[in-house]
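Participant: my questions are about this predicted structure, shown below with the sequence.
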Amino acid sequence: MAPDQQAALDFYCGLFGWQGEIGAPELGGYATCTLDGKAVAGILKAQPMVEGDPAPPTVWTTYLASADADATQTRITEAGGTVLSPAIDVGKIGRMMMAMDPTGAVFGIWQPVDFYGAQVVNEPGALAWNELHTPDTPTATAFYRQALDLDSVPMEGAGMDDYYSVNVGDRAVCGMTTMGEQAPPGTPPHWLTYFSVADTDRTVDELVKAAGNVLVPAFDMVAGRMAVVTDPQGAVFAVIQPVSM
């Protein structure tokens, strides 16, 4: 979600080698970004969810899949979450809603019909990981288990005492960690999007040349070399060069 959709498209296409253009009016101009012809992400102009409200912040939104968005919406409410935008049809490609967990982190729900989401992941220029930063991991753990059947367990070998693997069954699909003092003042609970890159340092250099900003300079950690950055409009994301590359 970005105030200047075209500028966002130009930035990410230049940084990650994506292709994309502003979409059809009936889909709100939604731009599906592709890498070598495969969908990797989407960019939409930030607009108020309800007429008269302010436009949403410039962010990357994590979407979690659901077989039934309406049923999930009910479960989210029952688990103590807040519905920000009720379930609606998106053309003929799917059904979506937006919600906030009890700790304040915003996320989306996507019920696919003709479009299932990212078609390539864990490759340079594509989505690599999603990570919940929350001040209250017990509350978040209970919420996502009740609302979405996601289980959180300590991640062995993560190099952090408060890092959790969020699993579907026995498969890790995202992470969760406690927001600590290292978070800048005023940082709200949030989901952080990671994109895989071939060279973290080079990508950060290119991002800065394109008017992006560095929040956490490149550093080595157990999963690879990563940095936390923002695009020129302020959307926060992470880039990581996995250890396997």
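Facilitator: Thanks, I have it. Residues are numbered from 1 along each chain as shown.
Participant: for the rest of this, base every contact and every neighbour count on C-alpha atoms.
Facilitator: OK.
Participant: helix or strand for residue 107, which one?
Facilitator: strand 106-112 (DSSP states H and E).
Participant: also residue 237?
Facilitator: Assigned by DSSP H and E, residue 237 falls in strand 236-242.
Participant: if we can go back for a sec, list the helices and strands the strand holding residue 107 packs on?
Facilitator: Contacting strand 106-112 under the criterion 3 or more Cα pairs under 8 Å, 6 or more residues apart in numbering; DSSP states H and E are the following elements: strand 63-65, helix 69-78, strand 94-100, strand 190-196.
Participant: the helix or strand just after it: how far from the chain's middle?
Facilitator: Counting by DSSP H and E, the next helix or strand C-terminal to strand 106-112 is strand 127-134. Centre-to-centre, strand 127-134 and its host chain are 7 Å apart (Cα atoms, centre = their mean, to the nearest Å).
Participant: try this one side by side with the last:
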Amino acid sequence: MLSTDFVPGAPNWLDLGVPDADAAVTYYSAVFGWQYRPAGPEGGYGFFVQDGRNVAGVGPLTEEGASAAWTLYFHTPDADASAKTVEQAGGSVRVEPGDVFDFGRMGQFTDPAGADFAVWQPTGSKGVEVAGAPGSLAWVELFTTDAAMAKAFYRTVFDWQCTDVPMDPGLTYTVLTPAGRGEEHAHGGLTELSPQNVAEGARPEWHPYFEVADCDASHAKAVEAGGAALVPPTDVEGIGRLAILADPWGAPFAVIKSVVPGAS
């Protein structure tokens, strides 16, 4: 389960790039009850806030031709070294590592299949200030066209432990855990897109899961506010009840009411 006890390889930040940041604030406030706090007086980038704590960032798209998307950042002790490892492992650097004031150092990359991700090397800011609680990041997930490649690539970059879990019908889900941590510290998973998914336009991408108190109610709010339902609320044994959506600009995200270990 995610927490703010960040270790190398664990998700520690996420932000939304979107054509209309003001409208996105309105949308996600309706879905999760988030507030907004600008990062500076000039506007642009800002923070989604819950109970006074930062849960994510939001800002306008900055890359030509980019589509709305959530970008997931993973903890690194050295962003520059991570960039070199990404390139050596077959990925590419979209944004060279650079300092973000005195908060930390970031770099943005693309894996060999085309999924974008990023790293955050913290100094003044560790990252999100709450995780695993309702309204905050609870899990991250990669859809890819080549699961074997993805496992090899991310093991090289982050040294993740990868545990394959068979799923029906004949599918495999890979659970991702930071190096040296137990399964209770798993932070995400990856799965391979089916040929049908690819034919229908699905592409390799990471997306976030946000913990909620009621999956069905949050799903309904997200759709009523203008989002699109991709996977309806579904029970997954031992995991919880989840749904996958896209916001009004097409950025995918998911909501989950997780099973509490030991709960009856």
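Facilitator: Right, received. Where do you want to start? The shown structure was predicted, so the numbers you read here are calculated from the model rather than taken from an experiment.
Participant: any idea what the TM-score is?
Facilitator: The TM-score (TM-score structural alignment, normalised by the length of the first structure) is 0.91; 239 aligned residues with a Cα RMSD of 2.0 Å.
Participant: mean shift between the strand holding residue 237 of the first structure and the second structure?
Facilitator: For strand 236-242 of the first structure, the mean deviation from the second structure after alignment is 0.8 Å (mean Cα distance after the TM-score superposition for the first structure).
Participant: residues contacting the residue nearest the centre of the second structure?
Facilitator: The centre of the second structure sits closest to residue 208, judged by Cα atoms, centre = their mean, with a distance of 3.4 Å. Counting by Cα atoms under 8 Å, 6 or more residues apart in numbering, residue 208 of the second structure touches 70, 72, 137-141, 252-254.
Participant: please identify which of those is nearest to residue 174 of the second structure.
Facilitator: residue 141 (9.7 Å; Cα to Cα).
Participant: residue 188 is in contact with the closest one, correct?
Facilitator: Yes - with contact defined as Cα atoms under 8 Å, residue 141 of the second structure and residue 188 form a contacting pair (5.4 Å).
Participant: identify whichever of the helices and strands packed on strand 106-112 of the first structure lies nearest to residue 168 of the first structure.
Facilitator: So among these, strand 63-65 is nearest, using Cα to Cα, at 11.2 Å.
Participant: next, the buried residues of that closest one.
Facilitator: Residues 63, 65 are the ones in strand 63-65 of the first structure that count as buried (16 or more other Cα atoms under 10 Å).
Participant: which residues are contacting it?
Facilitator: With Cα under 8 Å, 6+ apart as the test, strand 63-65 of the first structure has contacts from 107-112.
Participant: count of residues packed around residue 53 of the first structure?
Facilitator: 9 (other Cα atoms under 10 Å).
Participant: what do you get for residue 178 of the first structure?
Facilitator: 17.
Participant: that one pairs with which position in the second structure?
Facilitator: Residue correspondence to the second structure (TM-score structural alignment): residue 178 of the first structure is matched to residue 192.
Participant: alignment lookup: residue 85 of the first structure to the second structure.
Facilitator: Aligned counterpart of residue 85 of the first structure in the second structure: residue 95 (TM-score structural alignment).
Participant: its match and residue 241 of the second structure, how far apart?
Facilitator: To residue 241 of the second structure, residue 95 of the second structure is 36 Å away according to Cα to Cα, to the nearest Å.
Participant: one more: residue 209 of the second structure?
Facilitator: Per Cα to Cα, residue 209 of the second structure is found 11 Å from residue 241 of the second structure.
Participant: shared neighbours, the two?
Facilitator: residue 256.
Participant: more neighbours, the two?
Facilitator: Shown here are residue 209 of the second structure and residue 241; by other Cα under 10 Å, residue 209 has more neighbours (23 against 20).
Participant: which residues does that one contact?
Facilitator: When contacts are counted by Cα under 8 Å, 6+ apart, residue 209 of the second structure touches 137-141, 253-256.
Participant: can you redo the residues you listed as a markdown table with neighbour count and distance to residue 41 of the second structure?
Facilitator: Listed next are these as a markdown table, based on neighbours: other Cα atoms under 10 Å; distance: Cα to Cα, whole Å:
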| residue | neighbour count | distance to residue 41 of the second structure |
| --- | --- | --- |
| 137 | 27 | 27 |
| 138 | 26 | 31 |
| 139 | 22 | 32 |
| 140 | 22 | 32 |
| 141 | 21 | 34 |
| 253 | 20 | 29 |
| 254 | 27 | 31 |
| 255 | 30 | 32 |
| 256 | 29 | 35 |
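Participant: make JSON lines from those and add distance to residue 161 of the second structure to it.
Facilitator: Formatted as JSON lines, the contacts of residue 209 of the second structure follow (distance: Cα to Cα, whole Å):
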{"residue": "137", "distance to residue 161 of the second structure": "20"}
{"residue": "138", "distance to residue 161 of the second structure": "18"}
{"residue": "139", "distance to residue 161 of the second structure": "16"}
{"residue": "140", "distance to residue 161 of the second structure": "15"}
{"residue": "141", "distance to residue 161 of the second structure": "15"}
{"residue": "253", "distance to residue 161 of the second structure": "24"}
{"residue": "254", "distance to residue 161 of the second structure": "23"}
{"residue": "255", "distance to residue 161 of the second structure": "25"}
{"residue": "256", "distance to residue 161 of the second structure": "23"}
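Participant: residue 112 of the second structure against residue 87, yeah?
Facilitator: No - Residue 112 of the second structure lies out of contact with residue 87 (Cα under 8 Å); the separation is 9.4 Å.
Participant: these two: which is more packed in?
Facilitator: Legend: neighbour count by other Cα under 10 Å for residue 112 of the second structure and residue 87, higher for residue 112 (19 against 16).
Participant: re earlier: residue in the first structure matching the residue nearest to the centre of the second structure?
Facilitator: Correspondence of residue 208 of the second structure to the first structure, assessed by TM-score structural alignment: residue 193.
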